[in-house]
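> have a look at this prediction, sequence included:
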Amino acid sequence: MTIAGQKIEPAAVAVPGLPRPTAHAHVIRDDAEAIAVAHGIAERIRPGAARRDAERIWPIEELDAYSQSGLWSINVPKVFGGPEVSYATLAKVIEIVSAADPSIGQITQNHLGVVAAIRTVSDEVQQRLLFGEVLRGTRFGNAFSEFGSKRAADFETRFVDAGDHVIVTGRKFYSSGALLAHLVPIVALDEEGRAWYAIADRNAEGLTVIDDWSAFGQRTTLSGTVILDGVKVPRTHLVPGYKGYEVPTADGAIFQIIQVAVDTGIARAAIEETIDFVRGKSRPWVDSGLERASDDPYTIQAVGALTLRLHAAQALQDVAGHAVDRAVANPSAETVAQAQIATAEAKILSTEIAIEATNKLFELAGTRSTLAEHHLDRHWRNARTHTLHDPVRWKYAIVGNHALNGVNPPLHAWS
């Protein structure tokens, strides 16, 4: 990481939280404005993305601009003063931002997922309180996954009742966004083994965020360790997340479609970089007899194939977004399964085109594209790291089992 111009390697260092914004965030009016604002944020964060990746610079100013832009409240319901854009629009926003910097795109995921969960499971009083925080510009991080558990859905973090608050104890990893958040939703179990979101203040006593994220990709998601040593969380901020999976809801598909959009954005950026490099820097092959690498018929065919598959992934992402909209508006076993299946199909294509495009970049651009000065390896590293979320071999199984045997997907955040 780099702080105040000094480069520091990742280490087990506890990091204090940032102050909350002094100005209220902008509130987006409609879907068209959300797309326009996303393009503006992308232009702002793109120039420094390669350097932030190379030196692990925390995206503090970029994240502040992003959350203050209004894009972090776009799924707050209209009845509470939010824009409530289509989930197809929300996914496109994440794709646009992720094409500029997928680490910043990914940091948004759990925030927007928790906003969706609050809509599903919270009562009106809690919704008004927490949506008000989001509309003012408060960022949720996450403390969901645990490093040593047998399965992703197994949790050891627990809370105990203490009257007007609960006390949370445990240890989390893969905590994207927690380091630079204002509030940290913690997945913790009650005495009955039910999972809640205990939304703690980032600077709460006993809550420690450690910058020890060392993955070779998505390096500035800052997805390290959160230690919870008797953290007090007021009951007003205890969200019954388990209710979102007791009956069919769109909550799981919403978490998933944001993952889809991050990968689509990575693929989009890689293809754009390939085209730019081939046009301006690559040399034609010695046997081609051509003056320009961009006239190579094999390169033309390969870029055409990549472009086609990217467009197919984008189209399925859009289909999935509208399926999620229908499931949010009218949750039932049928509408939720349709949203899950459409999102699984989009996840398959977005994963495959992200890996293919980031790998093909070097084959088509040539040897000089591997030089460190171009920083193009970050696309492959980001794709390979991020696509390890929610493996697509299980998405194929979900789609196939539904088509062949009429079996609906399971209800959880990974489906």
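Structure's in. What do you need?
> contacts and neighbour counts: CA atoms only from here.
OK.
> can you pull out the strands in the stretch 1-150 of the chain?
Ranges of strands within the stretch 1-150 of the chain are 2-3, 6-7, based on DSSP state E, counting those that start in this stretch.
> what's the most buried one of the ones you listed?
Compared across the strands of the stretch 1-150 of the chain, strand 2-3 shows the largest average neighbour count, a mean of 12 (mean count of other Cα atoms under 10 Å).
> and the contacts of it?
Under the contact criterion Cα atoms under 8 Å, 6 or more residues apart in numbering, strand 2-3 has outside partners 8, 55-58.
> just the buried residues of those.
With neighbours counted by 16 or more other Cα atoms under 10 Å, these contain buried members at 55-58.
> the residues you listed in helices, which ones?
When DSSP state H defines the helices, the subset of the buried ones among the contacts of strand 2-3 inside them is Glu55.
> helices along the stretch 101-250 of the chain, start to end?
Secondary structure of the stretch 101-250 of the chain (DSSP state H, counting those that start in this stretch): helices at 102-121, 124-136.
> now mean neighbour count too, for those helices, in a markdown table please.
Below are the helices of the stretch 101-250 of the chain laid out as a markdown table (neighbours: other Cα atoms under 10 Å):
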| stretch | mean neighbour count |
| --- | --- |
| helix 102-121 | 24 |
| helix 124-136 | 18 |
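> among these, which comes closest to Thr169?
helix 102-121 (20.3 Å; Cα to Cα).
> which strands or helices does that closest one pack on?
helix 87-100, helix 124-136, helix 251-280 (3 or more Cα pairs under 8 Å, 6 or more residues apart in numbering; DSSP states H and E).
> and the angle from the shortest one to helix 102-121?
This points to helix 124-136. Angle of helix 124-136 versus helix 102-121, following axes from the mean of the first three to the mean of the last three Cα atoms, to 10 degrees, is 160 degrees.
> then the longest one?
Using the same axes, to 10 degrees, the inter-axis angle of helix 251-280 relative to helix 102-121 is 160 degrees.
> show me the contacts for the closest residue to Asp53 other than its chain neighbours.
In space, and not counting its chain neighbours, Asp53 is closest to Arg219: 6.0 Å by Cα to Cα, 6 or more residues apart in numbering. By Cα under 8 Å, 6+ apart, the contact set of Arg219 is 53, 56, 103, 213.
> thought the second one was touching Gln218?
Read that as Arg56. No. In terms of Cα atoms under 8 Å, Arg56 does not count as a neighbour of Gln218; the distance is 9.7 Å.
> alright, now check it against this:
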Amino acid sequence: MTLIQDIPSTVASDYASLHEHFAEIFARIAEGSRERDFARILPFEQVAWLNEAGFSALRVPVEFGGAGVSVETFTRLLIDLAAADSNVAHLYRSHFGFIESLQWQEEPVARRWYELAAAGKTVGNASTERGGNALGRLNTVLARNGEDWVLNGEKYYTTGTIFSDYTRVSAGLAGEDGRFFAVVDTKAAGVNIVDDWDGFGQRLTGTGTTTFESVRVPNEDIFDRIAGGAEATHEAAFFQLVLLSVLAGIARAARDDAAQSVAKRARTFNTGSGLPFREDPLIQETVGRIATKAFSAEAIVLAAARSLDGALEKSLAQEVDVDGNRATTLEGHLAELAVEQAQVAVPELAISAAQQLFETGGASATSTSKGLDRHWRNAQTVATHNPISFRARSIGDYFINGTLPEGLNAIGDATAKATAN
């Protein structure tokens, strides 16, 4: 297979070398981020630049043509990308989540998809249904068709799929218990991808509807979906770590825009000190507080990433059970807890940094042509992906009662509990 990814063999897998390798691309992506958000231009070109430069293969092992970086190094690079454009960083969440899952697959399966990723191919997401499915169940179903399968259903929030070569679809079995992943070619007959996401933030992530109408799926592209154990624990935490990285990048972007706008501003208020904004101690203090929030958000996210690195090493070193699975280690649970604590702290820091940005300028800062509002809109949108109150409750339960985190394995309509008379 000819690799199109372009990380030279002379570039090491450490953060400093890779940051230098991607710096020019990240800068080009940042240049057009405001205009893309304003005009709602999906970043197809920017995604192509990154894939060709090897970004999509960062977590692919070296022996399969990737960079083989640690979770921490990947997280640092993702924060850099999110600071340039949070939409572009976010849309890779599904792809890297899929790559992460390959560590738990048998070697022939992992090899096939690793090599495709090293060749620049990416995988999107099609898991969530908009409604009508009971919690833990899915309306999207697979049915046998000879040696292969046929997939039918509709998914929403299919982030990244419109930019991807494949998408990973969570599906049930027609007439049977069980849930699986079907990895589907996005150009296959019967696949229809619509950019109908109408959120006020992260508008360029391709988070819309994808429908599957009698889509043929080869048997080799059906994966068991493991609801518990080390794989599920790690993958769930990793998916949330990506969102936290996006938030840390947004906070950094707010810091940079605040500093740059203050440095250039000549006008001041008659109620102020009369000094230029860049010399006014109150404005300097405000920018300092924004910078501190950005620093804190990034430090928390990287600490969670290091926890995942350590837990992953322990998990993969375990022997598999009779079903081919590995149990979640204590380190795995503690890494999940670290990510949950980050989920409580980081959104508030990022949203506050993006909001406080407007304390560093006058009414002109609200001009839509400046696009400064996108940082708050984007941070708020990312923060809603997982209710913070649920995470805080879980953390409290652990520290009070020693209860280890346990998440639901699907999203759906809840059933009300009977109330006592």
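That came through, no problem. Fair warning: this is a prediction, and the values are worked out from it, not measured in the lab.
> matching residues in the second structure for the longest strand that the first structure contains?
The longest strand of the first structure (DSSP state E) is strand 225-234. Aligned by TM-score structural alignment, strand 225-234 of the first structure falls on residues 209-218 of the second structure.
> what are the buried residues along the matching stretch?
By neighbour count on 16+ other Cα under 10 Å, the buried set for stretch 209-218 of the second structure is 209-212, 214-217.
> coming back round to it: and the longest strand of the first structure, how far out from the chain's middle?
Relative to its parent chain, strand 225-234 of the first structure has a centroid offset of 23 Å by Cα atoms, centre = their mean, to the nearest Å.
> how big's the offset between it and the second structure?
Following the fit onto the second structure, the mean deviation recorded for strand 225-234 of the first structure is 0.9 Å by mean Cα distance after the TM-score superposition for the first structure.
> and that strand, what does it pack against?
strand 165-172, strand 195-201, strand 207-210.
> now the angle from that strand to strand 165-172?
Using the same axes, to 10 degrees: strand 225-234 of the first structure against strand 165-172 is 170 degrees.
> can you tell me what sits against strand 225-234 of the first structure?
Strand 225-234 of the first structure is contacted by residues 143, 164-175, 178, 198-201, 204-213 when judged by Cα under 8 Å, 6+ apart.
> report the angle between that strand and strand 195-201.
Between strand 225-234 of the first structure and strand 195-201, the angle comes out at 90 degrees (the same axes, to 10 degrees).
> to which residue of the first structure is His21 of the second structure aligned?
Aligned counterpart of His21 of the second structure in the first structure: Val37 (TM-score structural alignment).
> coming back round to it: Throw together a PyMOL command that grabs the buried residues out of the contacts of strand 225-234 of the first structure.
Provided next is the PyMOL selection string for whichever of the contacts of strand 225-234 of the first structure are buried by 16+ other Cα under 10 Å:
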select buried, resi 143+165+166+167+168+169+170+171+172+173+174+175+178+198+199+200+201+204+207+208+209+210+211+212+213
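> can you give me the strands in the stretch 201-350 of the second structure?
209-217, 222-224.
> ok, which of those comes nearest Pro347 of the second structure?
strand 209-217 (26.1 Å).
> for the strands of the stretch 1-150 of the first structure, give me CSV that also has distance to Glu156 of the first structure.
As requested, the strands of the stretch 1-150 of the first structure are arranged in CSV below (distance: least, Cα to Cα, whole Å):
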stretch, distance to Glu156 of the first structure
strand 2-3, 33
strand 6-7, 35
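> quick one on the thing from earlier: out of the strands of the stretch 201-350 of the second structure, which gets nearest to Arg265 of the second structure?
strand 209-217 (43.1 Å).
> quick revisit: the residue lying closest to the match of His21 of the second structure once chain neighbours are set aside: how many residues sit nearby?
Nearest residue to Val37 of the first structure, sequence neighbours excluded (Cα to Cα, 6+ apart): Ser69, at 7.2 Å. Per other Cα atoms under 10 Å, the neighbour tally for Ser69 of the first structure reads 21.
> ok, the counterpart of Ser69 of the first structure in the second structure - contacts?
In the second structure, the residue matched to Ser69 of the first structure (TM-score structural alignment) is Ala53. Ala53 of the second structure makes contact with 5-7, 22, according to Cα under 8 Å, 6+ apart.
> ok, Asn378 of the second structure next?
86, 200-202, 250.
> to which residue of the first structure is it aligned?
By TM-score structural alignment, Asn378 of the second structure lines up with Asn382.
> which bit of the first structure covers stretch 182-199 of the second structure?
With TM-score structural alignment as the criterion, stretch 182-199 of the second structure aligns to 198-215.
> start and end of the matching stretch, how far apart?
The first and last residues of stretch 198-215 of the first structure sit 27 Å apart, counting by Cα to Cα, to the nearest Å.
> chain center to it: distance?
Distance, stretch centre to chain centre, for stretch 198-215 of the first structure: 18 Å (Cα atoms, centre = their mean).
> also stretch 134-153 of the second structure?
In this view, stretch 134-153 of the second structure has its centroid 26 Å away from the chain centroid, taken as Cα atoms, centre = their mean.
> just stretch 89-108 of the first structure next, same as before
The answer for stretch 89-108 of the first structure is 7 Å, by Cα atoms, centre = their mean.
> what's the matching range in the second structure for that stretch?
Counting by TM-score structural alignment, stretch 89-108 of the first structure lines up with residues 73-92 of the second structure.
> same check on stretch 302-315 of the first structure?
The alignment of stretch 302-315 of the first structure onto the second structure (TM-score structural alignment) spans residues 286-299.
> to what extent does the matching stretch diverge from the first structure after superposition?
With mean Cα distance after the TM-score superposition for the first structure, stretch 286-299 of the second structure averages 1.9 Å from its match.
> so which bits of that stretch are buried?
286-287, 289-298.
> in the residues you listed, find the pair that's most separated.
Using Cα to Cα, those span at most 18.7 Å, a distance reached by Thr286 and Glu298.
> relative to Arg168 of the second structure, how far out is the closest residue to Arg374 of the second structure other than its chain neighbours?
Spatially, and ignoring its direct neighbours in sequence, Arg374 of the second structure is nearest to Gly201 (6.9 Å; Cα to Cα, 6+ apart). For Gly201 of the second structure, the distance to Arg168 of the second structure (Cα to Cα) stands at 24 Å.
> neighbour count: these two, which is higher?
Between Gly201 of the second structure and Arg168, counting by other Cα under 10 Å, Arg168 is the more crowded of the two (25 against 21).
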